[in-house]
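**Q** okay, structure incoming, though there's no sequence with it:
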């Protein structure tokens, strides 16, 4: 796992699937930089150990981390909030999330997969390798973003890309997708993904049920995306999908509801 992180390079891991929208595939979790004439913001921030990579990816775009207008969090899992507390404390960056997710992001609630859920499956090679990566990534010592704030629609509209939040409960109570209407792109976080270390398949899919607070609700909530027009889908795990959201959702629903890592 350390070798994988060592080989990671911002140049080969960053793409611009829509103008001004930069998608960064981290070693195990993704983040997004959105830039326009008003500045830039970031969506999600990887694991705690991804911080040097996170900072490198921003600077490689000719931007300075201290200038980020906001860090938006799709949901409060540690592989998405890894640098949130650091940005808040070091740069004074507003860390924003859905009101329904605020207690989770601030660390006052927990909606994370439990150690027990993982350990009973750890004899499976894919699960064991993922568990080792999570531990090495600093997940067990992650610091909550205690100064995080709940966004409003007006707050979001005044940020680069004029983002709009779509509440998709089930993965966590306040899990969201973030639509970037001017770019025709949508960041779906873990509402669904295009790949994951526990999955043997690529393309639109739900995460394993153990990652969801309510797996049935998580799948049902994706119907809230049915009327949204987007031509690029940016997941929290896996590659960007340069295809219409409606098509991605159709593929998602044609598959089993969750990957089954060697019987896990």
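**A** Nice, thanks for sending it over. Remember, it's a predicted structure, so these values are computed and weren't measured experimentally.
**Q** alpha carbons only for contacts and neighbour counts from here, please
**A** Noted.
**Q** just the strands in the stretch 101-250 of the chain please.
**A** When assigned using DSSP state E, counting those that start in this stretch, the strands of the stretch 101-250 of the chain occupy the ranges 149-150, 164-167, 176-180, 185-189, 232-235.
**Q** save those strands as TSV, and put in distance to residue 71 too.
**A** Formatted as TSV, the strands of the stretch 101-250 of the chain follow (distance: least, CA to CA, whole Å):
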stretch	distance to residue 71
strand 149-150	11
strand 164-167	14
strand 176-180	12
strand 185-189	13
strand 232-235	16
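**Q** what's the longest strand in this structure?
**A** strand 30-36 (DSSP state E).
**Q** ok, second structure coming up, stack it against the first:
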């Protein structure tokens, strides 16, 4: 789904736009001089679906050069192995995510509990994926005319990061599951979901300048996107927890 020149939504499941498999998160492409950057990978249950979307948008799959993961949860990283194999792209992640994804650590990414609770079907198979680029906190890398900064945003999960993406047209926060439209967050009953860390992440994101919000589920925002962080911050400042999408 073309959003504008240089920005596409190419996967989105039941918690979004139903473009691809129901378990997929929102997956965005950002255009750079030397190829497309893909943010998150979906669940990987039916990787062929994204190729149909790419064809409809007129994007050559071979021009997708890099995949950047926000965290290890299966709806965000489960498709990484298939995409790396089929496209030859480089996979990037923060250190904690990289360790779990490379090992296929189902308990570490809370997939075991999700299967036992019926969130994922019992036959869902998570594939481990090598990670080519391990980023450090606040690290900035340049991809032609696009710069990307990794921002540690734990809370939804211990390993969660977001990316501040600066293009000639926009300053975008690829938020994963750290922040959503309306100032919402994502709280789950998993071992590494930490409400205190979520509140600290809200404070951090509300202090960052960005005009576009690209979250892992639900709608995105192309204008005045910091208002969503400000809404979440209002809750935190009142010693309340922002509302959860879950």
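**A** Yep, that arrived. Note that the structure is a prediction, hence the values are computed from the model and not measured.
**Q** any idea what the TM-score is?
**A** The TM-score (TM-score structural alignment, normalised by the length of the second structure) is 0.78; 224 aligned residues with a CA RMSD of 2.8 Å.
**Q** returning to that earlier point: what span of the second structure lines up against the longest strand of the first structure?
**A** Structural correspondence for strand 30-36 of the first structure: residues 26-32 of the second structure, per TM-score structural alignment.
**Q** can you tell me what sits against that stretch?
**A** 6-13, 16, 36-42, 143-146, 167, 214-218 (CA atoms under 8 Å, 6 or more residues apart in numbering).
**Q** any idea how far residue 72 of the second structure is from the counterpart of residue 239 of the first structure in the second structure?
**A** When the second structure is aligned by TM-score structural alignment, the residue opposite residue 239 of the first structure is residue 219. Plainly put, residue 219 of the second structure is 21 Å away from residue 72 of the second structure if you go by CA to CA, to the nearest Å.
**Q** likewise for residue 241 of the second structure?
**A** In terms of CA to CA, residue 241 of the second structure sits 24 Å off from residue 72 of the second structure.
**Q** neighbour count winner among the two?
**A** Using other CA atoms under 10 Å, the more surrounded residue of residue 241 of the second structure and residue 72 is residue 72, with 30 against 19.
**Q** just give the nearest non-adjacent residue to the counterpart of the more buried one in the first structure, would you?
**A** Aligned against the first structure by TM-score structural alignment, residue 72 of the second structure finds its counterpart in residue 76. Leaving aside its sequence neighbours, residue 76 of the first structure sits nearest to residue 105 (CA to CA, 6 or more residues apart in numbering; 4.6 Å).
**Q** again, but for residue 109 of the first structure
**A** Residue 109 of the first structure's closest residue in space is residue 103 (CA to CA, 6+ apart), at 5.5 Å.
**Q** tally of neighbours for that neighbour?
**A** Count around residue 103 of the first structure with other CA under 10 Å applied: 21.
**Q** that one matches what in the second structure?
**A** Aligned partner of residue 103 of the first structure by TM-score structural alignment: residue 99.
**Q** with residue 34 of the second structure as the reference, measure out to its match.
**A** 28 Å.
**Q** do the same with residue 46 of the second structure
**A** In terms of CA to CA, residue 46 of the second structure sits 27 Å off from residue 34 of the second structure.
**Q** what about the helices in the second structure?
**A** 48-57, 74-77, 80-87, 95-103, 111-116, 195-206, 226-237 (DSSP state H).
**Q** what lies in contact with the shortest one?
**A** Read that as helix 74-77 of the second structure. So helix 74-77 of the second structure is contacted by 23-25, 40-44, 69-71, 101, 109, 111, 126, 216 (CA under 8 Å, 6+ apart).
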